[in-house]
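A.B. asks: this one's structure only:
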């Protein structure tokens, strides 16, 4: 519901839709997302080059849905939002780089529109990204690389949720659970 909340008929809504899809598909930190520059995106290879904490670089696949909405925004919405030359992928409504606080407010706005009652933040989508990968069998080290964690123990926080999912699936489907 949250990912469908932005009004994609308006440039700002199209931008927000692309940002939400990208955040969910890549697990970027919100500061990495709002600071994303045009040269960091390779549409042909469907990847984003991220400079994360400590200036560590990583390559993250975009995924089909995020790629689609990013292309839509770049083709149809971005030019209408830019008032001055900028290489920020996602400009604010003033046409310059967006702050992480502004994006956090946008997410709160869409959470209300989508009637999401649980607490929601940009990090919630990063957490969902990691949890979904782990729940579907992704290797912990690969998830670590995609999230840009230098320490594997940071990524292991997400395995708790994956372990809970394993327990519930076992309880639901095993005859002697």
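C.D. replies: Nice, thanks for sending it over. Quantities reported herein were computed from a predicted structural model and do not represent experimental measurements.
A.B. asks: From here on, just use CA atoms for contacts and neighbour counts.
C.D. replies: Will do.
A.B. asks: Which stretches in the chain count as helices?
C.D. replies: Across the chain, reading from the start of the chain, the helices by DSSP state H fall at 11-26, 30-34, 64-72, 78-81, 100-113, 122-135, 140-147, 152-173.
A.B. asks: Pick the most buried one from those.
C.D. replies: Among the helices of the chain, judged by mean count of other Cα atoms under 10 Å, the one packed with the most neighbours on average is helix 11-26 (a mean of 23).
A.B. asks: now the angle between helix 64-72 and that helix, please.
C.D. replies: Here helix 11-26 points in a direction 150 degrees away from that of helix 64-72 (axes from the mean of the first three to the mean of the last three Cα atoms, to 10 degrees).
A.B. asks: In a markdown table: the helices of the chain, plus distance to residue 2.
C.D. replies: Putting the helices of the chain into a markdown table (distance: least, Cα to Cα, whole Å) gives the following:
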| stretch | distance to residue 2 |
| --- | --- |
| helix 11-26 | 8 |
| helix 30-34 | 16 |
| helix 64-72 | 14 |
| helix 78-81 | 21 |
| helix 100-113 | 6 |
| helix 122-135 | 10 |
| helix 140-147 | 22 |
| helix 152-173 | 21 |
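A.B. asks: got the contact list for the spatially most central residue of the chain?
C.D. replies: Among the residues of the chain, residue 23 comes closest to the average C-alpha position under Cα atoms, centre = their mean, at 0.8 Å. Contacts for residue 23 (Cα atoms under 8 Å, 6 or more residues apart in numbering) come out as 29, 30, 33, 122, 125, 126.
A.B. asks: And here is the other one:
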């Protein structure tokens, strides 16, 4: 194990918890940043005190870092020092009693059901369009149908192998964050669009459902963003308020508003923690309030 135990800590996260590469890189940056501050005080990362960690976090706030970034760094510190305790490197976790900054609950932005239908209806090429434009609109329709039917992250969508869709079983195996796999259902419309796209793209011999400029690689996020921008304009929507993540939020919000269970939604979205899924509870709250207005005997809107 290295002197500070950081390499072993990150290896543990990757092996035991399936931490994503970006998470590991962020945690290393966080620990390197703290280590630099401690070194300037003649201290070391493994032997830091709660007072020193508290001063470090206060410095982040004073430097203007967001509450979310501060909370992520505190989470990293808690896990790192807990790892050192379990490895017998120190007797206590100095980060365990530090308070996390309060995060403002930001409601996810989502489209109305009508906006989603307008977006999908706009994925049609003009009657006089050439082959390139026809394919472009088919790519748009297939991608949007799958995003809205399954709630995939854009990275999950663009990396979909063609083989996963060729079976067409009604369920799709998705590899998500940290390599975790989950099954998500596909609507008939999404399956039909994917089937049409695969027939059109068969000469490309690509392993991906959405090949990029080179069939050997998937489409880039930037390439998809350009397609989404154009479709939004055709649908009369503001492209600035539209993104793949907005479609994911729309999928979740509309499912809950039609009676889906929060735990089932967690599984569909691939959230490791139910707390992440609870950002959508505003929909449940609205549903409960409406039920109260409609059915409570003392409500002036109650149905007789």
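C.D. replies: Ah, there it is. Please read all numbers here as calculations on a predicted model, not as lab measurements.
A.B. asks: And stretch 125-145 of the first structure, end to end?
C.D. replies: Criterion Cα to Cα, to the nearest Å; first-to-last residue distance in stretch 125-145 of the first structure is 17 Å.
A.B. asks: In the second structure, what range does it match?
C.D. replies: Mapped onto the second structure using TM-score structural alignment, stretch 125-145 of the first structure covers residues 247-267.
A.B. asks: ok now that stretch, how far from the chain's centre?
C.D. replies: Here stretch 247-267 of the second structure is found 14 Å from its chain centre; the criterion is Cα atoms, centre = their mean, to the nearest Å.
A.B. asks: and what of stretch 62-78 of the second structure?
C.D. replies: Here stretch 62-78 of the second structure shows a centroid-to-chain-centroid distance of 20 Å under the convention Cα atoms, centre = their mean.
A.B. asks: What of stretch 40-56 of the first structure?
C.D. replies: Relative to its parent chain, stretch 40-56 of the first structure has a centroid offset of 13 Å by Cα atoms, centre = their mean.
A.B. asks: can I assume residue 73 of the first structure is in contact with residue 14?
C.D. replies: Yes. With contacts defined as Cα atoms under 8 Å, residue 73 of the first structure counts as touching residue 14 at a distance of 5.7 Å.
A.B. asks: picking that back up, distance of whatever residue of the second structure lines up with the residue nearest to the centre of the first structure from residue 286 of the second structure?
C.D. replies: Applying TM-score structural alignment, one finds that residue 23 of the first structure aligns to residue 147 in the second structure. Per Cα to Cα, residue 147 of the second structure is found 25 Å from residue 286 of the second structure.
A.B. asks: before we move on, what about residue 142 of the second structure?
C.D. replies: When Cα to Cα is the yardstick, residue 142 of the second structure and residue 286 of the second structure sit 32 Å from each other.
A.B. asks: Ok, residue 198 of the second structure next?
C.D. replies: In this structure, residue 198 of the second structure lies at 41 Å from residue 286 of the second structure, with Cα to Cα as the measure.
A.B. asks: same check, this time on residue 14 of the second structure
C.D. replies: Taking Cα to Cα as the measure, residue 14 of the second structure and residue 286 of the second structure are separated by 39 Å.
A.B. asks: before we move on, what about residue 214 of the second structure?
C.D. replies: Using Cα to Cα, we find residue 214 of the second structure at a distance of 47 Å from residue 286 of the second structure.
A.B. asks: Just give the number of residues close to residue 132 of the second structure.
C.D. replies: Counted with other Cα atoms under 10 Å, the neighbours of residue 132 of the second structure add up to 10.
A.B. asks: give me the element it is part of.
C.D. replies: Secondary structure here is read from DSSP states H and E; on that basis residue 132 of the second structure sits in helix 131-150.
A.B. asks: That helix vs helix 244-257, what angle?
C.D. replies: With the same axes, to 10 degrees as the criterion, the two stretches helix 131-150 of the second structure and helix 244-257 enclose an angle of 40 degrees.
A.B. asks: follow-up on the earlier one: and residue 55 of the first structure, which of the helices of the first structure is closest to it?
C.D. replies: Ranking the helices of the first structure by their distance to residue 55 of the first structure (criterion: Cα to Cα) puts helix 30-34 first, at 10.9 Å.
A.B. asks: Residue 174 of the second structure corresponds to which position in the first structure?
C.D. replies: Counting by TM-score structural alignment, which is the criterion used here, residue 174 of the second structure corresponds to residue 50 in the first structure.
A.B. asks: surely that match meets residue 38?
C.D. replies: No. Residue 50 of the first structure is not in contact with residue 38 according to Cα under 8 Å; the separation is 11.4 Å.
A.B. asks: Of these two, which one has the most company?
C.D. replies: residue 50 (24 against 14).
A.B. asks: That one and residue 98 of the first structure, how far apart?
C.D. replies: For residue 50 of the first structure, the distance to residue 98 of the first structure (Cα to Cα) stands at 17 Å.
A.B. asks: Which positions in the first structure sit opposite stretch 71-86 of the second structure in the alignment?
C.D. replies: Correspondence between stretch 71-86 of the second structure and the first structure is not established for any residue, with TM-score structural alignment as the criterion.
A.B. asks: From residue 287 of the second structure, how far out is residue 74 of the second structure?
C.D. replies: Look at residue 74 of the second structure and residue 287 of the second structure: by Cα to Cα, they are 35 Å apart.
A.B. asks: Residue 17 of the second structure too?
C.D. replies: 36 Å.
A.B. asks: Hmm, residue 9 and residue 17 of the first structure touching each other?
C.D. replies: No. Proximity of residue 17 of the first structure to residue 9 does not meet the contact threshold set by Cα under 8 Å, at 10.7 Å.
A.B. asks: To which residue of the second structure is residue 98 of the first structure aligned?
C.D. replies: Mapped onto the second structure by TM-score structural alignment, residue 98 of the first structure lines up with residue 219.
A.B. asks: Apart from its chain neighbours, what residue comes closest to that match?
C.D. replies: Spatially, and ignoring its direct neighbours in sequence, residue 219 of the second structure is nearest to residue 212 (3.7 Å; Cα to Cα, 6 or more residues apart in numbering).
A.B. asks: doesn't residue 221 make contact with the one you found?
C.D. replies: No. Distance between residue 212 of the second structure and residue 221: 9.9 Å, which falls outside the contact criterion (Cα under 8 Å).
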